[in-house]
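Peer 1: Okay, structure incoming, though there's no sequence with it:
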């Protein structure tokens, strides 16, 4: 059956008249609205089924930042393992070296015409937003993973609510420390270029301001998810100041753990971080860390593959926000 303009209008959230203007290339429609209508028309099969929609394997390329980040290495493994169980998809994982906007743009341009969909963990930057929008207009389905990117035409975002995760970290830290007494807090962030890290910081600060004003952030360090930088900053801080709590927003936890152990302050400082890795698992067991806020990379890999493959085949799948899970020494899940 022929797809009607009314069906496209319902999916795009616009009027049939707007759909008519877009499909007949008439003036008077904003660029973003035009992109939304064209995406809805493609998804519904208005232009006919592509070869991929007829049954060929969906070609998906994932872009992850290259580096020592243990969570990203685990996510890469989960994406490849999940793909092996899905014959309807063909997955390639590209690790972006020196992962700034220029490197991401170059990597995206290198796969144009060679994939049907893209999943990406990347900084939220104007150059990258423009490149992703252009790829979307050419029919490539886009989904963000772990850290969202604003104002782009995408299928959806798969990842935790990072602002809620930051608020949860603030609640944990505040409850672990004694009430009614001023405490000095250090915050380490991977990179403010990542929207997810920025949102965690916002959530953390807002919770402290609301519920624990006696907790004072005396150090804020951007470490680029580099364990060496995290170690150096933590070691210097612990040697010159009395710190009661540490919140690690991104990676680099191995360096913080090393500094706490070397200064023999593991039991004196409340340490909250993110993502269950080999490093954070060991740190929980030996009580260097007090709690880890985890997102499940296996579920995230499953959901983004489901979302992208469905979109390429002209189907709609809702966004899936994985649940936040707090892991302590006593409830560490089995491997």
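Peer 2: The structure has been received and is ready for your questions. Because the structure is a prediction, the values reported are computed rather than measured.

Peer 1: Please make it C-alpha for all contacts and neighbour counts, starting now.
Peer 2: Fine.

Peer 1: any idea which element residue 309 lies in?
Peer 2: Remark: residue 309 resides in helix 297-312, with elements defined by DSSP states H and E.

Peer 1: could you say what helices and strands the next helix or strand after that helix packs with?
Peer 2: The first helix or strand that comes after helix 297-312 along the chain, using DSSP H and E, is strand 325-327. Helices and strands touching strand 325-327, as assessed by 3 or more CA pairs under 8 Å, 6 or more residues apart in numbering; DSSP states H and E, comprise strand 291-294.

Peer 1: Which elements pack onto the strand it packs on?
Peer 2: By 3+ CA pairs under 8 Å, 6+ apart, strand 291-294 packs against helix 162-176, strand 270-274, helix 278-285, strand 325-327.

Peer 1: Helices along the chain, start to end?
Peer 2: 5-12, 16-23, 31-44, 51-54, 70-84, 101-110, 126-137, 162-176, 195-211, 227-240, 253-262, 278-285, 297-312 (DSSP state H).

Peer 1: looking at the helices and strands packed on strand 291-294, which is closest to residue 233?
Peer 2: Taking CA to CA, strand 270-274 is the member of these nearest to residue 233, at 15.0 Å.

Peer 1: And the contacts of that closest one?
Peer 2: 169, 172-173, 176-177, 244-251, 253, 288-294 (CA atoms under 8 Å, 6 or more residues apart in numbering).

Peer 1: So among those residues, which ones count as buried?
Peer 2: Those of these that meet the buried threshold are 169, 172-173, 177, 244-251, 253, 288-294, by 16 or more other CA atoms under 10 Å.

Peer 1: Tabulate the helices of the chain (CSV), appending distance to residue 270.
Peer 2: Shown next, in CSV, are the helices of the chain (distance: least, CA to CA, whole Å):
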stretch, distance to residue 270
helix 5-12, 48
helix 16-23, 56
helix 31-44, 47
helix 51-54, 52
helix 70-84, 22
helix 101-110, 35
helix 126-137, 37
helix 162-176, 7
helix 195-211, 15
helix 227-240, 13
helix 253-262, 11
helix 278-285, 12
helix 297-312, 26
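
Peer 1: try this one side by side with the last:
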């Protein structure tokens, strides 16, 4: 297998031992197909990251760990790869560990494996649960900085949070929906969460409910959760909610699965008066362009990537930590101001 990289670099990127990588590269027997694919994927990642790394003698290898639907992890990967190529004076190399659903124990085990294998830092999107906080504490005790991404673990040993003000985002959604339904005879909002374990989603919901309660008391709220942002599970929950409540006529999608939610409305032959979603991923771009959703609350993931890189660099180098990462701003995107994809 042709490559331009050291075995140890491929092993680090793939999360395998150097002996295993050596067996794969030299075509020795006894290697599983899955292991061979991991090595090939690692080499492909290194090839993408190589142009930036050639510009400096210093390299910081970090791990991005996320429990999230693929449509969002794809957007995060693109943002980190774009920032990685331009971030100076440090050069970053990233390993990505993404899964749509992970048990807390599995997440903690993954963080422990990364800690024991070695890394300059971890960027983490994970539920705010005891097992994950304990694994973050173990990483911090080992001198490995952890930065939380888009959803925080405020009571953990993480060194910084990179993301938007989630409570303000929820309040913004409430304003958009409230002003629309308030002039349209009222109704009830279906609020969708991927899981109640994520602090960021909880804060969005708190902000949303606070403004609806204070400014639009005639608007009701029905919540569904634990669909994990996947279409099948979220669609099933949305279908059941619509069957149980004929008053639902709006959606605030905190956790994703928007195509499935819209399909549930279509199956029930029910109109959606206003639909507010989060994140300008590929699905939401298409739905916004087709006028299936009205607003997307978007923040720049590349800003979050920059914040995470700076926080990790400050711990991994002699640079002083003089600046706390600022929250990224939330932009209201409509079909008329949707930015072009990167």
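Peer 2: Yep, it's here. Nothing here was measured: the structure is a model prediction, and the numbers come from that model.

Peer 1: ok, back up a step: ok, which of the helices and strands packed on strand 291-294 of the first structure comes nearest residue 119 of the first structure?
Peer 2: Closest to residue 119 of the first structure of those, according to CA to CA: helix 162-176, at 18.2 Å.

Peer 1: list the buried ones in stretch 218-225 of the second structure?
Peer 2: Neighbour-count burial for stretch 218-225 of the second structure, counted by 16+ other CA under 10 Å, picks out 219, 220, 221, 224, 225.

Peer 1: One more: stretch 140-154 of the first structure?
Peer 2: Buried positions in stretch 140-154 of the first structure, judged by neighbour count with 16+ other CA under 10 Å: 140-149, 152-154.

Peer 1: what residue is smack in the middle of the first structure?
Peer 2: With distances taken as CA atoms, centre = their mean, residue 146 lies nearest the centre of the first structure, 1.6 Å away.

Peer 1: Now do the same for it: its match in the second structure.
Peer 2: With the correspondence set by TM-score structural alignment, residue 146 of the first structure lines up against residue 150 in the second structure.

Peer 1: Could you list which of the buried residues of stretch 218-225 of the second structure belong to strands?
Peer 2: 220, 221, 224 (DSSP state E).

Peer 1: which one is the residue nearest to the centre of the first structure nearest to, not counting chain neighbours?
Peer 2: Spatial nearest neighbour of residue 146 of the first structure, excluding adjacent residues (CA to CA, 6 or more residues apart in numbering): residue 159 at 4.4 Å.

Peer 1: Could you give the number of residues near the one you found?
Peer 2: 26 (other CA atoms under 10 Å).

Peer 1: Can you tell me what it aligns to in the second structure?
Peer 2: Looking across to the second structure (by TM-score structural alignment), residue 159 of the first structure lines up with residue 163.

Peer 1: Would you check that its match makes contact with residue 308?
Peer 2: No - with contact defined as CA atoms under 8 Å, residue 163 of the second structure does not count as touching residue 308 (9.2 Å).

Peer 1: what's the overlap in contacts for the two?
Peer 2: Contact criterion CA under 8 Å, 6+ apart; residues shared by residue 163 of the second structure and residue 308: residue 149.

Peer 1: Now do the contacts for the alignment partner in the second structure of residue 104 of the first structure.
Peer 2: Aligned counterpart of residue 104 of the first structure in the second structure: residue 107 (TM-score structural alignment). Residue 107 of the second structure makes contacts with 126, 132, as judged by CA under 8 Å, 6+ apart.

Peer 1: Contacts only, for residue 22 of the second structure.
Peer 2: So residue 22 of the second structure contacts residue 7 (CA under 8 Å, 6+ apart).

Peer 1: So which bit of the first structure is the helix or strand containing it matched to?
Peer 2: For residue 22 of the second structure, the element it lies in under DSSP H and E is helix 18-25. The counterpart of helix 18-25 of the second structure in the first structure, using TM-score structural alignment, is absent.

Peer 1: buried residues in that helix?
Peer 2: Across helix 18-25 of the second structure, burial judged by 16+ other CA under 10 Å covers 18, 20, 21, 22, 24, 25.

Peer 1: just checking, the third one touches residue 12?
Peer 2: No - the pair residue 21 of the second structure and residue 12 does not pass the contact test of CA under 8 Å, sitting 9.8 Å apart.

Peer 1: re earlier: the helices and strands packed on strand 291-294 of the first structure: which one's closest to residue 60 of the first structure?
Peer 2: Using CA to CA, those put helix 162-176 closest to residue 60 of the first structure, at 25.1 Å.

Peer 1: circling back to that earlier point, what separates the match of residue 104 of the first structure from residue 53 of the second structure, distance-wise?
Peer 2: Residue 107 of the second structure sits 29 Å away from residue 53 of the second structure, going by CA to CA, to the nearest Å.
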